[in-house]
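Asker: Quick one, what's the 3D model for this:
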Amino acid sequence: MTTTQARELPRWRTDDLYAGLDDPRLTADLATLREEVAALEATFDEVGVRKGGSPATTEALDRVLGGLNSVLARLTPLRGFVSAFVTTDSRDALAQQRMGELTTLTLPLGPLRSRLTAWLGEQDVEALLGQSDVARDHEHLIRRSVEYARHQMTPEEEDLAARLRPSGAGGWAKLHGNYSSQLTGEYRGQRMPVTALRALATDPDEGVRRDAFDAELKVWQDAEVVLAAALNGVKGEEGTLAARRGFPDAVAPSLLTHGIDRETLTAMQGAVERSLPDFRRYFAAKARALGKDRMDWWDLFAPLGRSETEWTYEAGTRFVEEQFRGYSDRLGDFAARAFRESWIDAGPRAGKRGGAFCMGWQQGESRILMNHDPSLDSVSTLAHELGHGYHNLLKASRTPLRRETPMTLAETASIFCETIIQNAALTRATGEERLYVLETQLLGHAQVVVDIHSRFLFERAVFEKRAERDLTPQELNDLMTWAQRQTYGDALNTTHPYMWAVKPHYYSLAFYNYPYTFGLLFGLGLYAQYGQAQAQGQEADFQARYDDLLASTGLADARTLAARFGIDLRAPEFWEGSLDVIRAQIRAYEAVVG
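Answerer: Next up is the predicted model:
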């Protein structure tokens, strides 16, 4: 996509918060936030919020949680506003300065959360819940704090770890984001951003895809020393802290963070591994359609079929709103508002982060970043991110602490909305368009099941090796290739050894991968129940219960919320049922391809 085309796509609105990064009101609000953080520190000291501190009275709990909620409520729009500039132009010096200022003034919040966890972890939880309305409102937070407290270091060590994170793992993650967003490569005599090179993976011409792939690998190879240092820095810190906190392995802390237990992860991943031969049938069928014995990595995103629909951004927004409204007026109205009020920064451009995300803004509003290209896949991405925004809207009446949602559940609404769009496209498709839609569905599912599992295997192996020493770029490449071979099997001639450099997920939360698989399969399971409710004329009841689930993702764990729909997350049968939906799509795909 040319720069001119990118400029024609909508950009998100920011002036509803501040006129710009140099707005005096922004400066004043940052100063107010600094004062509120300092006041919160004073409250924690006065109340005795620390390990071995004073007992939690009703009044003390009200002051502490009320103060923290107030600070977090002020922080959300400030962080969103500054992020809106940092993520769309990494070269914006003032934006980087403001983000640095915000990071520094919120630095005490990490140690304060550690102190709160230690304090709550020592309380008589049942007595506290019986005495305090505030405690009952925050019961999930309190019970999770008890679990976290079992794995805390000494107060001094926790304080130091929290204060060092922005300049440690956080700094390495920032380096990866800023550095990788500015990388360019040489393609057929033209200098292109690496994100544009990766976008050529969807070109119908294999020669274009192959040359772009080769050019992309050269970019990552030239950047490998910097990015390997960043990954070693992030994983070294996380692994050291996990061991110091007494976790049995690097996966264990992620289970707490993502809100599931090991039995659930084992059941889900067992089902995933049993599905890999089915996905390899999909890859084999796609290879046949491309006229090849086996695919290469640059063929994974190759288009198949033909869409009679021109998936411009405008056409995509109309389709999304129409299909959302077919599910419910509330969801349709939400999408219409997001488009009308310019919540979305749609087009790719130099200095802008790749991929897509949704972030909170103010009072139930969100802002969505994406890099649109004219495809159903991009429209599905739009629906996916709007699902996150809808989730934010439903949680808006909760306090910030009661909105905190693990990533496993954070993907529920996004996958559900994506499924609405893809199923609608498939229902109306025939002939070549049917192949196009099935390919879009299965390409996405393969990424979230097959590729995500390779990322999990890679990350687990990196943690194990990194405990011994820094890993060289070649060792990271070798581990990445091994992990891809474990999941893709012999379906591919070539692999992508530098995916560890491509994906920002490795540089943020540990195991920022399997929650996507959870979200897909949990979302498909819920959507299947919606189909049953619709057939029985009970869709309104389902919609009410589903919205209540989304509004409650900060109030209970995944297993408890799933039980409301009769789902046992530890049962392999549930995960197999969701994967059976995908298996049916693979059979349909094979029938079309022949």
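Asker: Going by C-alpha atoms from here, please, whenever you check contacts or count neighbours.
Answerer: Will do.
Asker: Now do the helices in the stretch 151-300 of the chain.
Answerer: Counting by DSSP state H, counting those that start in this stretch, the stretch 151-300 of the chain has helices at residues 155-164, 169-181, 194-199, 206-244, 251-258, 262-289.
Asker: And this one, please, so the two structures can be compared:
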Amino acid sequence: MVLQRNEINEKDTWDLSTIYPTDQAWEEALKDLTEKLEKVVQYEGHLLDSADSLLEITEFSLEMERQMEKLYVYAHMKNDQDTREAKYQEYYAKAMTLYSQLDQAFSFYEPEFMEISEEQYADFLEAQPKLQVYQHYFDKLLQGKDHVLSQREEELLAGAGEIFGSASETFAILDNADIVFPFVKDEDGNEVQLSHGVYMRLMESKNREVRRGAYQALYATYEQFQHTYAKTLQTNVKVQNYRAKVRNYKSARHAALAANFVPESVYDNLVAAVRKHLPLLHRYLELRSKILGISDLKMYDVYTPLSSVEYSFTYQEALKKAEEALSVLGEDYLSRVKRAFSERWIDVYENQGKRSGAYSGGSYDTNAFMLLNWQDNLDNLFTLVHETGHSMHSSYTRETQPYVYGDYSIFLAEIASTTNENILTEKLLEEVEDDATRFAILNNFLDGFRGTVFRQTQFAEFEHAIHQADQNGEVLTSDFLNKLYADLNQEYYGLSKEDNPEIQYEWARIPHFYYNYYVYQYSTGFAAASALAEKIVHGSQEDRDRYIDYLKAGKSDYPLNVMRKAGVDMEKEDYLNDAFAVFERRLNEFEALVEKLGLA
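Answerer: The predicted model follows:
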């Protein structure tokens, strides 16, 4: 049974009192920032009066944003730890409202800044040396000049920010708090209530009937709500397409990638490379079918581990194993990891109402917290090092960069996390000689690659297709979404959609479809991480130093430049082909072990 929040041991919860000591302190900070908003109007129309005014207004806006992020993080995480609590739903709503008001108040900034001439820009930088730290920030703004609207239009868009986010919020409440899953039988024949966490555990069951029961029960529930989920997703897609259109972008994808200064060819190269290598996935699934001894592989057979070796970890064992693997990154990196593990940066276990999944989050002035829903298995060990990768990236960036560059683009975010996963795989394969255990580790890697590269690219194709469909006037009904998703799933997995009818509803439960072209970066990130991990584990100290420099870079340079300095050129296809070469090499070893161990 999933515990209530107050039944979880405090040491296994994150310590949000390090952000604000009490809820009252948060409320006072909210009030203080709300009052400061009233001062913003005095700056309107004066941004380019002088170099000093540009500096003053820029620093004031960044300071307000910095305080806002801290307020938001507290409310967001308090809400995530139990989405049923009305108090923190209200906090979150207030934070979102203030965020929107802040955006609206400073909506004059970009239109006014775009009026600066090249001569005036150069003069300002020379006249006020303190502006020079913001030069890259200003340069990036100027690159988006064609997509900045008039001041009045910017005000209107900023004022609608909370409304634009309502579809995502509705999905989150429905999927984490309101939806009630039925009871199903577990491996011991006990009736257990499905939740997001329980479902994933049952999908790894050795008992096919348990897997089938959980799978069918979960998707039968989503089938009941398919029209509501379709409406929330359609609304979100319309919001992104509308924003892109009014800002003069070709498409929502163009707008999303341009925000990270990433050309759309990077996205298209990914899809093309993955589709070219789908035979590798089909080969792996055929092998999986043989090992399981079934002739009719179904989607609920894709997640169960193939190994009989109980290569699982308690949470405490996982912390130790993570520290051992990540020590290759140096003493300073390891000391940061130990701080995160010992100083309650992590919310470990599932509880009633807690947001599903896992993430790393925080702001410039907080710890780099992690949310987990821990289960004692190898997959969760990889989740731990994955989120730790994000948190260490945040730690290095915030410590090294001023606030204006003290974050990193989402394009770079998934690289640090999946580099850690690849390092862990290398470490485990390096220390384990036993064939059966190597089989388990390779199985985990192949499944991870399937889930991160193949699956997320499938998601990326689906996401782009629904945005294009809406842009072309198609109505995103549940029937349309079901068919599109089922067809794509059949192409990727090679499993008949007629034999797997439930999978057509899977789109409804994917929160990342509300993140606006986020998922493709899991795939590009994993591929880049594969190259970086090879350099870190088998390369020189210089390679490791360049990687740490990448972690420190934040937004001080363009994402693709940061990666080139780290040793990976993501505008070329080489890094993708190299990643698939690693997958094929490990698939070959896996096949050899299957034969050697007589498993098929």
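Asker: Let me see the TM-score of these two.
Answerer: Here the TM-score for the pair of chains, by TM-score structural alignment, normalised by the length of structure 1, is 0.91; 578 aligned residues with a Cα RMSD of 2.4 Å.
Asker: out of the helices of the stretch 151-300 of structure 1, nearest to Lys465 of structure 1?
Answerer: Closest to Lys465 of structure 1 of the helices of the stretch 151-300 of structure 1 is helix 206-244 (Cα to Cα; 9.9 Å).
Asker: so where is that closest one in structure 2?
Answerer: Helix 206-244 of structure 1 corresponds to residues 208-246 of structure 2 when matched by TM-score structural alignment.
Asker: and the matching stretch, which residues are buried?
Answerer: Across stretch 208-246 of structure 2, burial judged by 16 or more other Cα atoms under 10 Å covers 208, 210-220, 222-223, 225-245.
Asker: ditto for stretch 573-587 of structure 2
Answerer: For stretch 573-587 of structure 2, by 16+ other Cα under 10 Å, it's 575-577, 579-580, 583-584, 586-587.
Asker: and that stretch, how far from the chain's centre?
Answerer: 23 Å (Cα atoms, centre = their mean, to the nearest Å).
Asker: Wait, Leu120 of structure 1 touches Ser145, no?
Answerer: Yes. Leu120 of structure 1 lies in contact with Ser145 (Cα atoms under 8 Å); the separation is 6.2 Å.
Asker: Give me the more crowded residue out of the two.
Answerer: The residue with more neighbours, out of Leu120 of structure 1 and Ser145, is Leu120; 26 against 20, by other Cα atoms under 10 Å.
Asker: That one pairs with which position in structure 2?
Answerer: Match for Leu120 of structure 1 (TM-score structural alignment): Phe113.
Asker: same deal with Leu369 of structure 1?
Answerer: Under the alignment (TM-score structural alignment), Leu369 of structure 1 maps onto Leu371 of structure 2.
Asker: How about Ala446 of structure 1?
Answerer: Checking TM-score structural alignment: Ala446 of structure 1 goes with Arg450.
Asker: wait, what's in contact with the closest residue to that match other than its chain neighbours?
Answerer: Nearest non-adjacent residue to Arg450 of structure 2, counting by Cα to Cα, 6 or more residues apart in numbering: Leu281, 7.1 Å away. By Cα atoms under 8 Å, 6 or more residues apart in numbering, the contact set of Leu281 of structure 2 is 450, 454, 492-493.
Asker: Out of those, who's the most crowded?
Answerer: Neighbour max across the contacts of Leu281 of structure 2 (other Cα under 10 Å) = Phe454, 23 neighbours.
Asker: And it, how close does it get to Glu264 of structure 2?
Answerer: Computed as Cα to Cα, to the nearest Å, the Phe454 of structure 2 to Glu264 of structure 2 distance reads 19 Å.
Asker: how much distance is there from the match of helix 206-244 of structure 1 to the middle of the chain?
Answerer: For stretch 208-246 of structure 2, the distance to the chain centre is 18 Å (Cα atoms, centre = their mean).
Asker: coming back round to it: okay, and which of the buried residues of stretch 573-587 of structure 2 map to helices?
Answerer: In this view, the buried residues of stretch 573-587 of structure 2 that belong to helices under DSSP state H are 575-577, 579-580, 583-584, 586-587.
Asker: hmm, back to that, can you lay out the contacts of Leu281 of structure 2 as TSV showing distance to Ala93 of structure 2?
Answerer: Formatted as TSV, the contacts of Leu281 of structure 2 follow (distance: Cα to Cα, whole Å):
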residue	distance to Ala93 of structure 2
Arg450	37
Phe454	36
Tyr492	39
Tyr493	40
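Asker: so where do the strands sit in the stretch 51-200 of structure 1?
Answerer: 184-187, 190-193 (DSSP state E, counting those that start in this stretch).
Asker: hmm, back to that, counterpart of the residue nearest to Arg450 of structure 2 over in structure 1?
Answerer: Aligned partner of Leu281 of structure 2 by TM-score structural alignment: Phe279.
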